[in-house]
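Participant: This is a predicted model, with the sequence first.
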Amino acid sequence: MAVPVTVPVASPLIDLHGVAVRYGRVQALADIDLRIAPGERVALVGANGSGKSTLLRVLHGLAAPSAGQVQLDATQRHAMLFQRPHMLRTSAQNNVALALWLRGTRWRDARAQALAALRRVGLEAIALQNARTLSGGQQQRVALARAWALQPGVLLLDEPTASLDPHAKREVEGLMADLAASPADGSAQAVTMVFSSHNLGQVKRLASRVVYLEQGRIVADLRVHEFFNGPLPEAARLFVKGEIG
């Protein structure tokens, strides 16, 4: 069945053409063409091993393509959250402040901005608590505060709620939507958000566009309504039905 595979984008913030990534004999991505406009909320979906995490790493510069071209707007800062964020053995406030300090902010100012970021995600009360003693949901919220404090134009998230309990998932999901809509720098332009997820309800709630990957290739790239209500390739249809994952 023929399915539209590319959402037209006039002025892309992110432009990938023919991108491939190979790890030894493993072809993680192949012939990826992807254009993302400013302010879009793009969900990457597909079965385990389909290439979602590798694609996010390419977008963040953590994985170098073995072929193809990656064009990113150099004026836009990127921040990335992982499924299990790394927390240093120090306070939540210092975990956020260190990211700012490494970017060149004076330590005193970095700590003040870190406290404001923790307040933004509802964690001001535990600012001085060792971050490694926090719950998984709290650690992910600290990671969101750390990302938001860096004032990114592009926010990348790799299965950010996969290991959380239902209550923490709702909290983090709400913060994702809120932070994407309310940039830390106060600009009118919404943050561009690209996230991977197996939670199709979350995709419906947060995404404006869905990219389905299969064996390292994009086989469907549709507006969220079209993805969930229109024709799909067979593997994508089975994925939506919950028969593969």
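Facilitator: Done, it's in.

Participant: Only C-alpha atoms from now on, for both contacts and neighbour counts.
Facilitator: Fine.

Participant: Which elements pack onto the helix ranked longest in the chain?
Facilitator: For the chain, the longest helix by residue count, based on DSSP state H, is helix 166-181. If you count contacts as 3 or more CA pairs under 8 Å, 6 or more residues apart in numbering; DSSP states H and E, helix 166-181 packs onto helix 136-149.

Participant: could you check the angle helix 166-181 makes with the helix it packs on?
Facilitator: Inter-element angle recorded for helix 136-149 and helix 166-181: 10 degrees (by axes from the mean of the first three to the mean of the last three CA atoms, to 10 degrees).

Participant: So D15: helix, strand or coil?
Facilitator: strand (DSSP: H, G, I helix; E, B strand; the rest coil).

Participant: re earlier: return the distance of the longest helix of the chain from the chain's centre.
Facilitator: Remark: helix 166-181 is offset 12 Å from the chain centroid, using CA atoms, centre = their mean, to the nearest Å.

Participant: Over to stretch 142-157?
Facilitator: Centroid separation between stretch 142-157 and its chain, computed with CA atoms, centre = their mean, is 10 Å.

Participant: what do you get for stretch 159-177?
Facilitator: Centroid separation for stretch 159-177 versus its chain: 13 Å, with CA atoms, centre = their mean.

Participant: ok, second structure coming up, stack it against the first:
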Amino acid sequence: MTTAEPRIAASAPAPALSGAGVAPELPAAVRLRGVTKRFAANGPDVLDGIDLTIAPGEFVCLLGASGCGKSTLLNIVAGLEPATSGTVQVAGDGAALMFQEAALLPWLTAQRNVELALRLRGVGRVERKEKASELLDLVHLGAAGNKAVHELSGGMRQRVALARSLAQERNVLLMDEPFGALDAITRDLLHVELERIWLATGRTVVFITHNVREAVRLGQRVLLMSSRPGRIVREWQVDVHGERRIEAPEVGALAVEITDHLREEIRRHAAI
């Protein structure tokens, strides 16, 4: 993964660490400091004082009750929403964002949908055709490039959307419940594919899900957000030995622990 100066959004940049006895900050793909978000000047905080550092190449899953601000946080990292206060640093030239819906253009083939992302980057016609084919091969859709969108299953559409996100050549990939609308078997197959692609590309992945087992299955680290105002209240390092399958006992045991904390957070919010 190449090293580049971070993109800084939101308010004034964080001060540099210096002086004797102060260790320099480690390299980060994403670094948030004191990020707060409100949508109206006198409105309530949606996010409150988010501090988060994600290492290059790390896979982080974000959990929380509906409406806790997970998608808002992802939109801020993607540069689609400004933070009200705090600093946001993203390595390289920003992040690619993949949504729950594939949002493919129905009048284009699978290949042309991927080529569109390359065209927007200014890649020439011949090169983008070759690169789009390579990306479709990477998501195991090399033989489906000429298929129309309506000919693709839900899982295939999400693979095309993933290839299109990878075509943006961003070091950071943000995924907002990308498998939430799929059946369990298709979702499990895409877990395997996403893990393979993550290991092959070295991307940093930030993955939102409501499925606790999915978070434990995929993430190296799982973060739990409180309900509004959204804060990161707990985190777990996932240390599962052997093949990490969604039905594995170790995955299930950690998922139960995390679910208990999620339920407690939901009950706490309901009592406010």
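Facilitator: Everything's here; your move. None of these values were measured; they are calculated from a predicted model.

Participant: Buried ones in the longest helix of the first structure, by neighbour count?
Facilitator: A168, K169, E171, V172, E173, L175, M176, A177, L179, A180, A181 (16 or more other CA atoms under 10 Å).

Participant: how about the last one, what's its partner in the second structure?
Facilitator: Correspondence of A181 of the first structure to the second structure, assessed by TM-score structural alignment: L199.

Participant: Please, where are all the strands along the second structure?
Facilitator: Counting by DSSP state E, the second structure has strands at residues 7-10, 30-37, 47-54, 59-63, 85-90, 95-98, 172-176, 204-208, 221-225, 232-237.

Participant: With the first structure overlaid, how far apart is the fifth one on average?
Facilitator: Compared with the first structure after fitting, strand 85-90 of the second structure deviates on average by 1.2 Å (mean CA distance after the TM-score superposition for the first structure).

Participant: and what of the third one?
Facilitator: In the superposition against the first structure, strand 47-54 of the second structure averages 0.9 Å from its aligned positions (mean CA distance after the TM-score superposition for the first structure).

Participant: Relative to the first structure, which residues correspond to that strand?
Facilitator: Going by TM-score structural alignment: strand 47-54 of the second structure matches residues 29-36.

Participant: contacting residues around that stretch?
Facilitator: Stretch 29-36 of the first structure is contacted by residues 6, 8-9, 12-22, 42, 51, 54-55, 68, 215-218 when judged by CA atoms under 8 Å, 6 or more residues apart in numbering.

Participant: Can you turn the buried part of these into a PyMOL selection?
Facilitator: Applying 16+ other CA under 10 Å to the contacts of stretch 29-36 of the first structure leaves a buried subset, and the PyMOL line that selects it is:
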select buried, resi 6+12+13+14+15+16+19+20+21+22+42+51+54+55+215+216+217+218
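
Participant: show me the contacts for the aligned residue in the second structure for L13 of the first structure.
Facilitator: L13 of the first structure maps onto A29 in the second structure, with residues paired by TM-score structural alignment. By CA under 8 Å, 6+ apart, A29 of the second structure lies in contact with T53, I54, A55, P56, G57, Q89, V90, A91, N171, V172, T204.

Participant: hmm, back to that, for the strands of the second structure, give me CSV that also has distance to R159 of the second structure.
Facilitator: As requested, those are exported to CSV (distance: least, CA to CA, whole Å):
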stretch, distance to R159 of the second structure
strand 7-10, 28
strand 30-37, 25
strand 47-54, 25
strand 59-63, 18
strand 85-90, 25
strand 95-98, 11
strand 172-176, 13
strand 204-208, 15
strand 221-225, 24
strand 232-237, 28
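
Participant: Provide a list of residues in contact with Q140 of the first structure.
Facilitator: Q140 of the first structure makes contacts with R84, P85, P160, V172, as judged by CA under 8 Å, 6+ apart.
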